[in-house]
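> just to be clear, the model below is a prediction. Sequence and coordinates:
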Amino acid sequence: MADDLKQRRLHAMRGCDRILSGTRPKTIRERLADLEAGGDLDAMPDFYGGGPVTELEERVAGLLGTQAAVFFPTGTMAQQVALRYGVERTGVTAVALHPLSHLEMHERHAYSQLSGLRAVTSTHEPRNPTAAEIAALDEPVGSVVLELPMRDAGFVLPTWDELVDVTVAARSIGARVHFDGARLWESVIHLGRTLPEIVALADSVYVSFYKSLDGISGAVLAGSDEMAGFARAWRHRHGGTIFQTFPAALSALSGLDRELPRLPDYVRHARTVADALASLPGARVFPHPPHTHQFRLWLPYAADALAEAVLTLAERERIWFAGGWQDTDVPGYAMTEVTVAGHALEWTAEDVAAAGWLLAQELD
């Protein structure tokens, strides 16, 4: 039943002329076309590295301003290696983590289960920790992890000055700084700095290729040459040095060409979309204005009712509003994450309001 509903959603979204949140699902043939856009298909593939994988690593290192970058099949694996490197460098097995961080919420506590590390809570506030909170930690930590932006707090970012201050505070207590930068690409607008300026504040950073760049999969862990050597050794031990990964690498290169230049426009337009959504009856938006091209939306209906109304609207009107609704602790409200990308740039504030009115008609 769940698979049937998933297929219905995918079919409905692909059939829509207009998509407000998210991107149109791609077929395998369309994915293969992305690979062709990512490089020369007559070139030789990678063999445990080399080829398009090395090209991708070198390109990302250049974009981030780091000495080196190492491709990983998953961000979860990349982050475990980054934290293990912190232990090697500091001798401290505790790491400062937010309870809402990706490592706590979505990685099944791999840092403790695989590497024997221990979390020290950096803050309970729904944001990254401040310099004062890091300075006030009552036990040593080898690494301080900052998630930019913090997805499960609402895609929120610190200000540039706050980010600088917290990295200085981390080093003052003898800790390394690791950026969980899965969505770092789109954070430059809010922070008001270039990617190299942001990354220069950290000792290591992980970036994803599928979350914002529309890649198939994969990630990079970037930092010093020394860290990169360590990362390659431990990637092998984790089973992440794969015979051939050229599909993911070519897809990532395509995403860097196609989507990375568009992210600033997505972020700016998200503010227009968020304003329009906030004007709908009973709607709540957070953060407002959004810090990136993603933000949270609450509407005063049950999640199941919203999901069915969105599907009905998509199938009848060929308009996709937003999916992924979840009931919340706020009585009578469901929440979703809105992602402004691709076709959403075509939506005016009036278009958003009109779609919201049609959705309300389905629910009333």
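Yes, it's here.
> please count neighbours and contacts with C-alpha atoms only from this point.
Fine.
> neighbours around Val70, how many?
27 (other CA atoms under 10 Å).
> so it, which of the three states?
Under DSSP: H, G, I helix; E, B strand; the rest coil, Val70 falls in the strand class.
> dump the residue contacts of the residue positioned nearest the centre of the chain.
Per CA atoms, centre = their mean, the C-alpha nearest to the average position across the chain is that of Arg183, at 3.6 Å. With CA atoms under 8 Å, 6 or more residues apart in numbering as the criterion, the residues that contact Arg183 are Leu148, Pro149, Val207, Ser208, Lys211, Ser212.
> quick one: buried ones out of the residues you listed?
Leu148, Pro149, Val207, Ser208, Ser212 (16 or more other CA atoms under 10 Å).
> so which of the residues you listed sit within strands?
Judged by DSSP state E, the buried ones among the contacts of Arg183 include Val207, Ser208 as members of strands.
> rewinding a little: how about the contacts of Arg183 in JSON lines, adding distance to Arg84?
Output for the contacts of Arg183, formatted as JSON lines (distance: CA to CA, whole Å):
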{"residue": "Leu148", "distance to Arg84": "20"}
{"residue": "Pro149", "distance to Arg84": "22"}
{"residue": "Val207", "distance to Arg84": "17"}
{"residue": "Ser208", "distance to Arg84": "19"}
{"residue": "Lys211", "distance to Arg84": "24"}
{"residue": "Ser212", "distance to Arg84": "26"}
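> before we move on, back to that, and which of the buried ones among the contacts of Arg183 is nearest to Arg268?
Nearest to Arg268 among the buried ones among the contacts of Arg183 is Ser212, at 15.0 Å by CA to CA.
> show me what contacts that closest one?
So Ser212 contacts Arg183, Trp185, Glu186, Glu259 (CA under 8 Å, 6+ apart).
> okay, one more to line up with it:
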Amino acid sequence: MNETATEETEEERRRHRLAVWRGSRRLLWRGPVDRPLGERLTALAADAGQVCDPDGTPDLYGDGVVGELERRVAELLGLPAAVYFPTGTMAQQVALRCWAERTGNATVALHPMAHPERHERGAFGAVSGLRTVHPTREPRLPTAEEIADFEEPFGALMLELPLRDAGFVLPEWDELTKTVSAARERDAVVHFDGARLWECVTHFGRPLAEIASLADSVYVSFYKSLGGLSGAALAGPAEVMAQARAWRHRYGGLLFQQYPAAVSALLGLERELPRLPSYVAHAKRVAAALTDAFHEGGVPWFRLNPPVPHTHQFQVWLPYEAEVLERAALGQSEETGVTLFRRWFTEGGAPGMSVTEVTVDSAGLEWTPGEVREAAAEFLRRVGIG
């Protein structure tokens, strides 16, 4: 009885947060659930004609608009072929399984903060028989030296670009190319977990195709940066992608129809992809304004990670309990209509330290640095600082 009551309370809190965020007049970003279901469906139907023929035949088992999306992704990444997947988890399971069959080595080297290690319930080992090893535990991607000196062989090196749980961090271009070369010298293939690869262009100063060309295979997401409903793509050599299609079927990923998700992905490529550099540039201004506000507000300790964002997302760390910070953030949203921060978390951090993720998208472009500082000062006042 008590457990049910607690679950109901948590659900009520979730619904309350969502209602408050939806009602905010100013946000740094609008999340996928910030718009009601009917509004999203209406917008998708109204905009579909920009990327496909609304009078055309819906897809069946991956043809039609899904096939067009695959061709578009392969073209953007400069790779021979691409395969659509309903989830990134499945796409990467299949990618690393295919490479294990081809290399004869089922060991995958990746960061312990990588998404498969942190957020997929050990799926690599439980589902695909893969074994993972960690060349480094530092909150950054492995260096060339760490790859070259690692004590045991591995068949594939998986690099998450950017490394989300470490703060959406990226290496410098020269560092990345050296790390890839070190893996090649060990006869390992290289796979990019590029769920957020789309926004790496600014940091690397290279086009998408040049970045993707470093890897043997690349996974990209359609909802994390592009605002799609769901879905992912795996791109690489044509013969490997043909093998991936077979495994996609075995994993249950060959869906009968997927046109809503595919259309939303094409719209994301058309609309959001060209805007991402402006989001990255403005995220740097937002981060600088937050830093100024925290200094001016007398915060005893804080950290923006990284101090200058590598993408349009970054972490903010403060020395207070998550409940205190979240209550202040939600109160600010509800009473002023301004949402600066959303959820705060303590897991993975030191006692008394909490972290939130900040994203800047088209909604955030409306904020001036002065407005960010004002919102941060109001937030600190509600926390009890300054």
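Here it is on my side, so go on. Since the structure is predicted, the reported quantities are computational estimates derived from the model, not experimental observations.
> overlay the chains and give the TM-score.
The TM-score (TM-score structural alignment, normalised by the length of structure 1) is 0.97; 364 aligned residues with a CA RMSD of 1.3 Å.
> picking up where we left off before, from the buried ones among the contacts of Arg183 of structure 1, which is closest to Thr27 of structure 1?
Nearest member of the buried ones among the contacts of Arg183 of structure 1 to Thr27 of structure 1, counting by CA to CA, is Ser212, at 18.2 Å.
> any idea how far Pro32 of structure 2 is from the residue mapped onto the closest one from structure 2?
Mapped onto structure 2 by TM-score structural alignment, Ser212 of structure 1 lines up with Ser225. For Ser225 of structure 2, the distance to Pro32 of structure 2 (CA to CA, to the nearest Å) stands at 10 Å.
> structure 1: strands as residue ranges?
18-19, 68-72, 94-97, 118-121, 143-147, 176-180, 204-208, 219-223, 284-286, 294-299, 319-320, 326-327, 334-339.
> could you redo those as TSV and give each row distance to Glu162 of structure 1?
Listed next are those as TSV, based on distance: least, CA to CA, whole Å:
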stretch	distance to Glu162 of structure 1
strand 18-19	35
strand 68-72	26
strand 94-97	17
strand 118-121	18
strand 143-147	12
strand 176-180	14
strand 204-208	18
strand 219-223	22
strand 284-286	20
strand 294-299	21
strand 319-320	37
strand 326-327	32
strand 334-339	25
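> follow-up on the earlier one: can you find the partner of the residue nearest to the centre of structure 1 in structure 2?
So Arg183 of structure 1 corresponds to Arg196, using TM-score structural alignment.
> do the same with Thr194 of structure 1
Aligned partner of Thr194 of structure 1 by TM-score structural alignment: Pro207.
> aligned against structure 2, show me the partner of Ala344 of structure 1.
Checking TM-score structural alignment: Ala344 of structure 1 goes with Gly364.
> chain neighbours aside, what residue packs nearest to that match?
Leu28 (3.8 Å; CA to CA, 6 or more residues apart in numbering).
> which residues touch that neighbour?
Thr339, Leu340, Val358, Thr359, Val360, Asp361, Ser362, Ala363, Gly364, Leu365, Trp367.
> what residue in structure 1 is paired with it?
Leu28 of structure 2 maps onto Leu20 in structure 1, by TM-score structural alignment.
> could you do Asp187 of structure 2 as well?
Per TM-score structural alignment, Asp187 of structure 2 is aligned with Gly174.
> equivalent analysis for Arg14 of structure 2, please.
Taking TM-score structural alignment, Arg14 of structure 2 has Lys6 as its aligned residue in structure 1.
> check the gap between that match and Arg318 of structure 1 for me.
In terms of CA to CA, Lys6 of structure 1 sits 17 Å off from Arg318 of structure 1.
> more crowded one of the two?
A direct count of neighbours by other CA under 10 Å for Lys6 of structure 1 and Arg318 places Arg318 higher, at 18 against 11.
> check the gap between the aligned residue in structure 2 for the more buried one and Ala328 of structure 2 for me.
Alignment note (TM-score structural alignment): Arg318 of structure 1 maps to Gly337 of structure 2. Noted for Gly337 of structure 2: a distance of 13 Å to Ala328 of structure 2, by CA to CA.
> now Leu37 of structure 2
On the measure of CA to CA, Leu37 of structure 2 and Ala328 of structure 2 end up 28 Å apart.
> these two: who's more crowded?
Ala328 (21 against 10).
> my read: the more buried one touches Phe379, true?
Yes. Using CA atoms under 8 Å, Ala328 of structure 2 is in contact with Phe379, at 6.3 Å.
> buried ones in stretch 155-170 of structure 1?
Buried-residue list, stretch 155-170 of structure 1, by 16+ other CA under 10 Å: 155-158, 162-170.
> how far does it sit from the chain's center?
18 Å (CA atoms, centre = their mean, to the nearest Å).
> name the surrounding residues that touch that stretch.
By CA under 8 Å, 6+ apart, stretch 155-170 of structure 1 touches 127-132, 134-135, 143-144, 148-150, 176-177, 187, 190-193, 201-202, 287, 290-292, 294-295.
> residues contacting Ala212 of structure 2?
So Ala212 of structure 2 contacts Leu77, Gly78, Leu79, Phe192, Val218 (CA under 8 Å, 6+ apart).
> what's around the third one, how many residues?
Neighbouring residues of Leu79 of structure 2 were enumerated by other CA under 10 Å; the total is 22.
> what residues does the residue nearest to Leu184 of structure 1 when sequence neighbours are not counted make contact with?
Of all residues not flanking Leu184 of structure 1 in the chain, Leu148 sits nearest, at 5.8 Å (CA to CA, 6+ apart). Residues near Leu148 of structure 1 by CA under 8 Å, 6+ apart: Phe155, Val156, Leu157, Phe179, Asp180, Gly181, Ala182, Arg183, Leu184, Ser187.
> same deal with Leu250 of structure 1?
Asp34, Leu35, Glu36, Ala37, Gly38, Gly39, Pro52, Val53.
> do that again at 7 Å, thanks
Taking CA atoms under 7 Å, 6 or more residues apart in numbering, we find Leu250 of structure 1 in contact with Leu35, Gly38, Gly39, Pro52.
> mind putting those in a markdown table, distance to Leu117 of structure 1 and neighbour count included?
Listed next are those as a markdown table, based on distance: CA to CA, whole Å; neighbours: other CA atoms under 10 Å:
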| residue | distance to Leu117 of structure 1 | neighbour count |
| --- | --- | --- |
| Leu35 | 38 | 23 |
| Gly38 | 38 | 23 |
| Gly39 | 40 | 17 |
| Pro52 | 34 | 25 |
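> cheers, nothing more for now.
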